[in-house]
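Participant: Just a sequence and a predicted model for now, questions to come.
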Amino acid sequence: METRDILVKLKNGDISVEEAEHYFRRKPFEDMGYAKLDTHRKTRSGFAEVIFCSGKSDNHLLQIFGKLYEEDGEVFGTRASKSQYELIREVYPETQYDEISRIIKIEKTDKKKQGKIAVCTAGTADIPVAEEAAQTAEYFGSFVERIYDVGVSGIHRLFSKLDVVQSANCVITVAGMEGALASVMGGLVDKPVIAVPTSVGYGASMHGLSALLTMINSCANGIAVVNIDNGYGAGYIATQINRLAVKEEK
């Protein structure tokens, strides 16, 4: 439970002072031996810990998933395989999995999506990374507009959606090949642009390095760059920016 939930329950008489005191005396992490789950992270940063599923053993993943779900009533994992999903679904049938983004989650259904983040891709092949970004932002409470396949080889496609992009509090631009879309976007909007290079491209793209170098050398202003294929990182930062914008509006 969150700190606020504990205080509300105490105020309403649903729990005793002793029970509330027991909660606040807990360590700010859950020591599982092979992992130390940061159960205090949401209180500190506003975002609960997320599981990076790739490389974890079946038993470790299942136990970590269960503990985080027990702690917060929802849980979110990135880079999960289909076999990992099937393993977890056997224990938690309500688990959802998206094969495109490779996100696995159990999510509360009463969330209110606030503000607006635009997630744009240069091509269709960039969508898996874009979906990781979009679904991360949605999980953390942001409203997301998806604008896919609007790269520089047909820039008129982007112009047809420019009003939607310009109305967002933050723009995530996902591109492989030479990564030029981020520079174009930076010259068209007055909001922060988070550029995500992808490993999409032919040999000289060097698995995303060409797009990364283009993005970090952009002459356009207001562009920040995350690591190659790091949709999660982009969705997280965009949500932080979106939350600030929502606070300002209030």
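Facilitator: Looks like it arrived, so ask away.
Participant: going forward, measure contacts between C-alpha atoms and count neighbours the same way
Facilitator: OK.
Participant: Tell me which residues touch residue 221, please.
Facilitator: 186-187 (Cα atoms under 8 Å, 6 or more residues apart in numbering).
Participant: Residue 134 now?
Facilitator: Each residue near residue 134 by Cα under 8 Å, 6+ apart is listed here: 119, 144, 146, 231, 235.
Participant: Which secondary structure elements does the lengthiest helix in the chain sit against?
Facilitator: Looking across the chain with DSSP state H, the single longest helix is helix 231-249. On a contact count with 3 or more Cα pairs under 8 Å, 6 or more residues apart in numbering; DSSP states H and E, helix 231-249 meets strand 114-121, helix 127-139, strand 142-147, strand 170-175, strand 193-197.
Participant: Next, the buried residues of the helix or strand following the third one.
Facilitator: It stands for strand 142-147. Downstream of strand 142-147, the next assigned helix or strand under DSSP states H and E is helix 156-159. Within helix 156-159, the residues that count as buried by 16 or more other Cα atoms under 10 Å are residue 158.
Participant: Over to stretch 31-49?
Facilitator: Buried-residue list, stretch 31-49, by 16+ other Cα under 10 Å: 37-40, 48-49.
Participant: got a list of contacts for that stretch?
Facilitator: When contacts are defined by Cα under 8 Å, 6+ apart, stretch 31-49 is touched by residues 2-3, 28-30, 60, 64, 68, 71, 140.
Participant: here's the one I want to compare it with:
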Amino acid sequence: MNENMIKKLMESVRDGEKSVDEAIKELKFLPYEDIGYAKIDNHRSLRVGYPEVIYSEGKSFEQILGILEHMNSNDSTDILLTRLQKEVFVKLHEKFGELEYNEIARLGMIRKTENKAIGNIVVATGGTSDIPVAEEAALTAEFFGNKVDRVYDVGVAGIHRLLSNYHRIHEAKVIIAVAGMDGALPSAIAGLASVPVIAVPTSVGYGASFGGVAALLTMLNSCATGVSVVNIDNGFGAGYLASMINKGEK
């Protein structure tokens, strides 16, 4: 429940459309609703500006279903499910026909409000193999009402590919650079851009990449300024942070 929703609720009481008891019933689940195996943070959108997101990995189907049922009972809450397996989505879709799914990013989405897309977030990848993580970032940013420009497969092994897209880099308000292997892309982009760069290491690479640790260390040790780093394969975290920067959230 965000500030606008509370305002509308108070106005409905003032105008006689709802009773005081009905309003109390809606407000009583703030700040959270305890359903036993989960505490649903209904207060989060009011507190930080974005609703709670369901991290699906590690949860049983029954747990995801229960959380989704409770969150979906709020008619004004958009819902994002990350790391959602396709077979789980298929079962959920039988009950929630409005649930959308992106198999590449493993994201499930229920959209109830229309957000006018603003700003410009560029999501760039070193290679095609990095696209699943990049799409998680891009779709997360779009879900929260941001314009996203995808610039894929522009890694430093062929630096001319990145340079030929300089105009798109230059027009961004914030850039998400997704790369595995040697993880050099964020440094190269930060040397071209005048905006914050969010570096996302991926687990793409051969044995000595150590499942993304090599890329992570490269990004943490970047000699370029203006680079921040999220965890390995954390496209969601990058998209969320980029949205906050793009929208000027405090």
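Facilitator: Arrived safely. For clarity, every value in this text was computed on a predicted model and none was experimentally measured.
Participant: TM-score of the superposition?
Facilitator: After superposition, the two chains reach a TM-score (TM-score structural alignment, normalised by the length of structure 1) of 0.93; 246 aligned residues with a Cα RMSD of 1.7 Å.
Participant: Is it possible to mark the buried ones in the contacts of stretch 31-49 of structure 1?
Facilitator: Buried, going by 16+ other Cα under 10 Å: 30, 64, 68, 140, out of the contacts of stretch 31-49 of structure 1.
Participant: The first one pairs with which position in structure 2?
Facilitator: Spelled out, it's residue 30 of structure 1. The alignment partner of residue 30 of structure 1 in structure 2, by TM-score structural alignment, is residue 33.
Participant: Check the second one too.
Facilitator: The equivalent of residue 64 of structure 1 in structure 2 is residue 67 (alignment by TM-score structural alignment).
Participant: Spit out the contact partners of its match.
Facilitator: By Cα under 8 Å, 6+ apart, the neighbours of residue 67 of structure 2 are 38, 40, 54.
Participant: Filter these down to just the ones in helices.
Facilitator: Reading helices off the contacts of residue 67 of structure 2, I find no matches (DSSP H).
Participant: Switch those over to TSV; also include distance to residue 100 of structure 2.
Facilitator: Converted to TSV, those look like this (distance: Cα to Cα, whole Å):
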residue	distance to residue 100 of structure 2
38	23
40	21
54	14
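Participant: quick one: which of the residues you listed is nearest residue 25 of structure 2?
Facilitator: Nearest to residue 25 of structure 2 among those: residue 40, at 16.1 Å, using Cα to Cα.
Participant: Show me what residue 148 of structure 2 lines up with in structure 1.
Facilitator: Per TM-score structural alignment, residue 148 of structure 2 is aligned with residue 144.
Participant: any idea how far its match lies from residue 225 of structure 1?
Facilitator: 19 Å (Cα to Cα, to the nearest Å).
Participant: Comparing those two, which shows the higher neighbour count?
Facilitator: Applying other Cα atoms under 10 Å to residue 144 of structure 1 and residue 225 shows that residue 144 carries more neighbours, namely 24 against 20.
Participant: if I read this right, residue 10 of structure 1 contacts residue 16, doesn't it?
Facilitator: Yes. Applying Cα atoms under 8 Å, one finds residue 10 of structure 1 in contact with residue 16, separated by 6.3 Å.
Participant: the more surrounded of the two?
Facilitator: A direct count of neighbours by other Cα under 10 Å for residue 10 of structure 1 and residue 16 places residue 10 higher, at 16 against 13.
Participant: my guess is that one is in a helix, correct?
Facilitator: Yes. Counting by DSSP: H, G, I helix; E, B strand; the rest coil, residue 10 of structure 1 is located in a helix.
Participant: From residue 72 of structure 1, how far off is it?
Facilitator: Counting by Cα to Cα, the gap from residue 10 of structure 1 to residue 72 of structure 1 is 18 Å.
Participant: Equivalent analysis for residue 52 of structure 1, please.
Facilitator: Noted for residue 52 of structure 1: a distance of 17 Å to residue 72 of structure 1, by Cα to Cα.
Participant: Which position in structure 2 pairs with residue 155 of structure 1?
Facilitator: Under the alignment (TM-score structural alignment), residue 155 of structure 1 pairs with residue 159 of structure 2.
Participant: burial of its match, as a residue count?
Facilitator: As a measure of burial, residue 159 of structure 2 has 13 neighbours, counting by other Cα under 10 Å.
Participant: now do residue 79 of structure 1
Facilitator: The burial count for residue 79 of structure 1: 18, using other Cα under 10 Å.
Participant: Which residues are in contact with it?
Facilitator: 52-54, 101-103.
Participant: one more time with 10 Å
Facilitator: By Cα atoms under 10 Å, 6 or more residues apart in numbering, the contact list for residue 79 of structure 1 reads 51-55, 99, 101-104, 132, 232.
Participant: Same question for residue 191 of structure 1.
Facilitator: Residue 191 of structure 1 makes contacts with 165-171, 185, 221-223, 241, as judged by Cα under 10 Å, 6+ apart.
Participant: right, and the secondary structure at it would be what?
Facilitator: With three-state DSSP as the basis, residue 191 of structure 1 sits in coil.
Participant: Alignment lookup: it to structure 2.
Facilitator: Checking TM-score structural alignment: residue 191 of structure 1 goes with residue 195.
Participant: With residue 238 of structure 1 instead?
Facilitator: Under TM-score structural alignment, residue 238 of structure 1 pairs with residue 242 in structure 2.
Participant: try residue 52 of structure 1
Facilitator: Checking TM-score structural alignment: residue 52 of structure 1 goes with residue 55.
Participant: I figured its match hits residue 68, correct?
Facilitator: No. Between residue 55 of structure 2 and residue 68 there is no contact under Cα atoms under 10 Å: 11.2 Å.
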